[in-house]
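With the sequence up front, the predicted model follows.
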Amino acid sequence: MNRVLVCCVAACLIGLMIKPVKSMAIEKVVGKIPEANIYLYATEREGNLEKFRLEANGVIQYFPFWINVSNETYWPQLIYHDINHDGKKELIIILTQGYGTGIILQEVHVLHNTETNIGNVYREMIVDNPMAILLKNVKTKLTKSEAIITIGKEKTVIKIDTLGIEPENLFSDVVTDNLIRFEVIDNQLTALIGAQIAPVGGYIGSFYITYKFQNGLYEGTNVEFVHSD
């Protein structure tokens, strides 16, 4: 019995010795604003950046639920700009969750430099979901001959025959969930949502949603459609 026990223990030890060791994820700098001493770190896992860590003002903050694709071309965009017009610059971080042919999906995080008992920290503010703003303010209709976009009392009509798209290739309605981007335009946070009516050659323009900081959050205050010529 003792000889059998020794053999079993030896086999277990050998199994432990040859078990492959998992490589540890390496944290890397994925965005920075050196003049403001701001550095954003993340680790890469399964095609995504995750476990974000922000180092600024000598304070470290963690954002465990942020996700960004690992393709370096689409790494987080850091913008340091006064978008609420209070005389202080805000930190805007734009993350990309998806990309491809005719697809770009982004989300934005706006952080205010706030004084606390542990020093100045960047406190994240709520930003209205651009798709929710679109659903509240925009109506669309797509027929075999025209695309109609209505915002309030303003109506835009686009003739299908001018685009060279065959009617059988049209979507059932204007699609607005494949192209979602964020920019700072004229000192204002702006969401750009593309409008498509067909999978190929069907891009007809973009909705521009302008944000304003009020009621303690960034609210979409203006929606405009810009037709692509």
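Yep, that arrived.

going forward, measure contacts and count neighbours with C-alpha atoms only.
OK.

Residue 108 - how many residues pack around it?
21 (other Cα atoms under 10 Å).

Quick check: chain neighbours aside, which residue is closest to it?
residue 94 (4.5 Å; Cα to Cα, 6 or more residues apart in numbering).

pretty sure that neighbour contacts residue 77?
Yes: Residue 94 is within contact range of residue 77, at 5.0 Å (criterion: Cα atoms under 8 Å).

quick one, which of the two is more surrounded?
Taking other Cα under 10 Å, residue 94 and residue 77 do not tie; residue 94 has more neighbours (21 against 16).

give the contact list for that one.
By Cα atoms under 8 Å, 6 or more residues apart in numbering, residue 94 lies in contact with 76-78, 106-109, 182.

change it to 6 Å
Neighbour list for residue 94: 76-77, 107-108 [criterion: Cα atoms under 6 Å, 6 or more residues apart in numbering].

this is the other structure I want to compare:
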Amino acid sequence: MKKEMWLWLLGISLLAGCSVTVPNDTVNTPAEQVSSQLEIQHEAPLIAVSEDEKVKVFARNEAQNELTEVTLDIDGKRKNFDWTIPDTGTKPQVFYTDLTNDHKEEAVIIIQTGRGTGLNHYEIHVVNGEDLSEMNVQHYEDIVAHTIESTITKKNDGTLAITIKAQGKESTFDYDFDPAPDINQAQLAFGGVVIYTVENQKIMLNIPGSIGISPIYVADVRIAYQFNRTNNEFLVEQIDVKPIEK
């Protein structure tokens, strides 16, 4: 009887000392699997992408029906930007093209920031495709302040004489009625409509000049930008002016 008991105890000891070989493949616990699924579900939503799908814009932070921060992905490289994207009903436009003529693409993001009666406002962001640094684009207000001069002369017959000077060129035309007869407006107003586009690897800007509080747009001002390597920014290259037909 003692011998049988001793053998039984020995068997238990041997079993306790056995090791079990586990495969090298990592097996996630149920809790880890749920966490991974939640991360996938909470991936920041994609809100805009370039035509070649190399540039993507993801929503990062939303407050009061507008985005206040986004994640920009350029060919797998990511960086956060505190760009504001209001809910205007228009998605950002995204391009990936060589604007600097160095055979390297830049990401271009054009955002509608406001719209309404007589209002259509966009802003532009250009980002270096290699280091994801944002490149400066000369603001329209700076262009208007330093490059464009305009005068409005009210004529006795109720029409207007409008003169616009830009880059040493002068354009003069008549407008056949006064849309704001009670307002003594000496020069055109700019900023109600600010529309950026990308055409033939160039940044273009349309900023029509207006008269009156409820703006009547009478002159179209179209600006082409050129990259300035010395300042590492996009500056006004050419300004074209023409009257807006009623």
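Right, received. Where do you want to start? In this text, all values refer to a predicted model and were calculated from it rather than measured experimentally.

re the thing from before, so which of the contacts of residue 94 of structure 1 sit within strands?
77, 107-108 (DSSP state E).

Which parts of structure 2 are helices?
Here structure 2 has its helices, by DSSP state H, at 2-17, 30-41, 140-147.

Please work out which of these is packed deepest.
helix 140-147 (a mean of 13; mean count of other Cα atoms under 10 Å).

How about residues contacting that one?
Helix 140-147 of structure 2 is contacted by residues residue 166 when judged by Cα under 6 Å, 6+ apart.

ok so, going back, looking at structure 2, name the residue matched to the residue nearest to residue 108 of structure 1.
Alignment note (TM-score structural alignment): residue 94 of structure 1 maps to residue 110 of structure 2.

For residue 126 of structure 2, see how far away residue 67 of structure 2 is.
Distance of residue 67 of structure 2 to residue 126 of structure 2, computed by Cα to Cα, to the nearest Å: 18 Å.

Show the contacting residues for residue 46 of structure 2.
Residue 46 of structure 2 neighbours (Cα under 6 Å, 6+ apart): 57-58.

What residue in structure 1 is paired with it?
Residue 46 of structure 2 maps onto residue 29 in structure 1, by TM-score structural alignment.

now residue 70 of structure 2
Aligned partner of residue 70 of structure 2 by TM-score structural alignment: residue 52.

That match and residue 165 of structure 1, how far apart?
44 Å.

same deal with residue 34 of structure 1?
Counting by Cα to Cα, the gap from residue 34 of structure 1 to residue 165 of structure 1 is 48 Å.

Which residue of the two possesses the greater neighbour count?
residue 165 (16 against 9).

residues in structure 2 aligned with stretch 179-191 of structure 1?
Under TM-score structural alignment, stretch 179-191 of structure 1 corresponds to residues 193-205 of structure 2.

ok, the residue nearest the centre of structure 2 - contacts?
By Cα atoms, centre = their mean, the mean C-alpha position of structure 2 lies nearest to residue 109, the distance being 3.2 Å. Taking Cα under 6 Å, 6+ apart, we find residue 109 of structure 2 in contact with 93-94, 124-125.

change it to 7 Å
Shown in contact with residue 109 of structure 2 (Cα atoms under 7 Å, 6 or more residues apart in numbering): 92-95, 124-126.

Throw together a ChimeraX command that grabs the buried residues out of those residues.
Buried residues among these (16 or more other Cα atoms under 10 Å), as a ChimeraX selection:
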select :92,93,94,95,124,126
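
of the contacts of residue 109 of structure 2, closest to residue 82 of structure 2?
residue 125 (11.4 Å; Cα to Cα).

how about that closest one, what's its match in structure 1?
Under TM-score structural alignment, residue 125 of structure 2 pairs with residue 109 in structure 1.

any idea how far residue 178 of structure 2 is from residue 60 of structure 2?
Residue 60 of structure 2 sits 48 Å away from residue 178 of structure 2, going by Cα to Cα.

cool, residue 4 of structure 2 as well?
On the measure of Cα to Cα, residue 4 of structure 2 and residue 178 of structure 2 end up 118 Å apart.

What of residue 76 of structure 2?
55 Å.

the more surrounded of the two?
residue 178 (18 against 9).

right, and the more buried one touches residue 153 too?
No: taking contacts as Cα atoms under 7 Å, residue 178 of structure 2 lies outside contact range of residue 153: 10.0 Å.

list the residues that contact both of these two?
Shared contacts of residue 178 of structure 2 and residue 153, counting by Cα under 7 Å, 6+ apart, come down to residue 160.

Next, the contact list for residue 95 of structure 1, please.
With Cα under 7 Å, 6+ apart, residue 95 of structure 1 has these contacts: 68, 76-77, 106-108.

Cheers, nothing more for now.
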